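Peer 1: The amino acid sequence is not available; the structure is as follows:
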């Protein structure tokens, strides 16, 4: 970036020295944050992305909420890396994108949530699967997701919590009604036909 902005060259040695200096000064804080996450188990968003380091694929993880971001580099996207950050048992809400590492992590309770970007993908897949009323379920919940998400940007702009909660109070019964009408009958039919 310095080259692009001001055509300033920085040697590799300078970069290595700078990284080592920064690493030494923040290592204890990072360690403390990792321990705090394991102990307090706050609600967090976890995500990871691959990046190439000297021709080798590496992974950059982020774990964050409104209070902190924690970046973690690794050479693998496996559940073990996730466990090294959140611990072997996690009771907080872990929001993820349904990547294999999260699905393979066995230490979470039922409080894992998919991000809103993955929910439509799951319902689009459901629409394509032949079955009892998969197309109706998928279409209904795609519409509900769109409706639920349209009010959030308005809240971000106005910060009117009362208006947002009012919308949510009307929206929640719609979701519950859809679950009751579309999904529970299918579960009951499956249970009826099982030996």
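Peer 2: Arrived safely. Quick caveat: nothing in here was measured; it's all calculated off a predicted structure.
Peer 1: C-alpha from now on. contacts and neighbour counts both.
Peer 2: Fine.
Peer 1: neighbours of residue 38, just the number please.
Peer 2: The burial metric for residue 38, expressed as a neighbour count using other C-alpha atoms under 10 Å, is 20.
Peer 1: A further structure is provided below for comparison with the first:
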């Protein structure tokens, strides 16, 4: 037995919680049924029975979907489907007149949040982002792959709105992109060394 040798712990398996799985299932249902903004989901009691989950778990999933901008939960009305494009357009309109430097500063913490979300994304999408970076893709192309790994998220919507308003990719993100995508590939937590993540 050699002294000083440490066994590395196996990486922890990250499993989505039931409410997160349920939120993804409801999103797929919305798309499969072709539900449009303004349409309503079935009442909570009925939906919980149909999906075989508790109302508490369903309520958590609906809150997650509300945070993503997919639905608005209105007491007495149930969950109403929202149009995420409307929210993005409102953010873009609110950003009119800001300088590129101020937009870049605003975008950095948003991108740090997108990176944290992407770390829990599907392995094939995380790998695609890392592959894009190592194959010489532009920073914008790599970042598009990172956003894809993050999936549906209000942070992704805000980042898209900032990009549409003219916010450049912050220099810190560009400088750290190889390390960030390597962490994504390995499924490790992704943080910016400059402290924004």
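Peer 2: Looks like it came in fine. Predicted model only: the values in this text are computed from it and were never measured.
Peer 1: Can you calculate the TM-score here?
Peer 2: Their TM-score after superposition, calculated using TM-score structural alignment, normalised by the length of structure 1, is reported as 0.23; 83 aligned residues with a C-alpha RMSD of 5.8 Å.
Peer 1: got the contact list for the residue nearest to the spatial centre of structure 1?
Peer 2: The geometric centre of structure 1, computed from its C-alpha atoms, lies nearest to residue 96 (C-alpha atoms, centre = their mean), at 2.3 Å. With C-alpha atoms under 8 Å, 6 or more residues apart in numbering as the criterion, the residues that contact residue 96 of structure 1 are 45, 46, 47, 102, 112, 113, 114, 115.
Peer 1: which of those count as buried?
Peer 2: 45, 46, 47, 102, 112, 114 (16 or more other C-alpha atoms under 10 Å).
Peer 1: Now the two most distant members of those residues.
Peer 2: The largest distance within those, taken as C-alpha to C-alpha, falls between 47 and 112 and amounts to 13.1 Å.
Peer 1: which non-adjacent residue is nearest residue 72 of structure 1?
Peer 2: Among residues not flanking residue 72 of structure 1 along the chain, residue 61 sits closest, at 5.0 Å (C-alpha to C-alpha, 6 or more residues apart in numbering).
Peer 1: what about the helices in structure 1?
Peer 2: Assigned by DSSP state H, structure 1 shows helices spanning 2-6, 12-40, 79-86, 100-103, 118-128, 134-158, 161-178, 184-193.
Peer 1: Can you say which of these is packed in most?
Peer 2: helix 79-86 (a mean of 19; mean count of other C-alpha atoms under 10 Å).
Peer 1: Mind giving me the packing neighbours of it?
Peer 2: For helix 79-86 of structure 1, the helices and strands in contact under the criterion 3 or more C-alpha pairs under 8 Å, 6 or more residues apart in numbering; DSSP states H and E are helix 12-40, helix 100-103.
Peer 1: who does the last one touch, helix- and strand-wise?
Peer 2: It stands for helix 100-103 of structure 1. In this structure, helix 100-103 of structure 1 makes packing contacts with helix 79-86, judged by 3+ C-alpha pairs under 8 Å, 6+ apart.
Peer 1: hmm, try it at 10 Å
Peer 2: Counting contacts by 3 or more C-alpha pairs under 10 Å, 6 or more residues apart in numbering; DSSP states H and E, helix 100-103 of structure 1 packs against strand 44-53, helix 79-86, strand 94-96, strand 112-114.
Peer 1: what about residue 140 of structure 2, distance to residue 94 of structure 2?
Peer 2: 23 Å (C-alpha to C-alpha, to the nearest Å).
Peer 1: show me the contacts for the closest residue to residue 171 of structure 1 other than its chain neighbours.
Peer 2: Spatially, and ignoring its direct neighbours in sequence, residue 171 of structure 1 is nearest to residue 148 (7.1 Å; C-alpha to C-alpha, 6+ apart). Contact partners of residue 148 of structure 1, counting by C-alpha atoms under 10 Å, 6 or more residues apart in numbering, are 142, 167, 168, 171, 172, 175.
Peer 1: how about those residues, which pair is most distant?
Peer 2: Within the contacts of residue 148 of structure 1, two members stand farthest from each other by C-alpha to C-alpha: 142 and 167, at 17.9 Å.
Peer 1: Could you tell me which helix of structure 2 is the longest one?
Peer 2: Identified as the longest helix of structure 2 according to DSSP H is helix 100-118.
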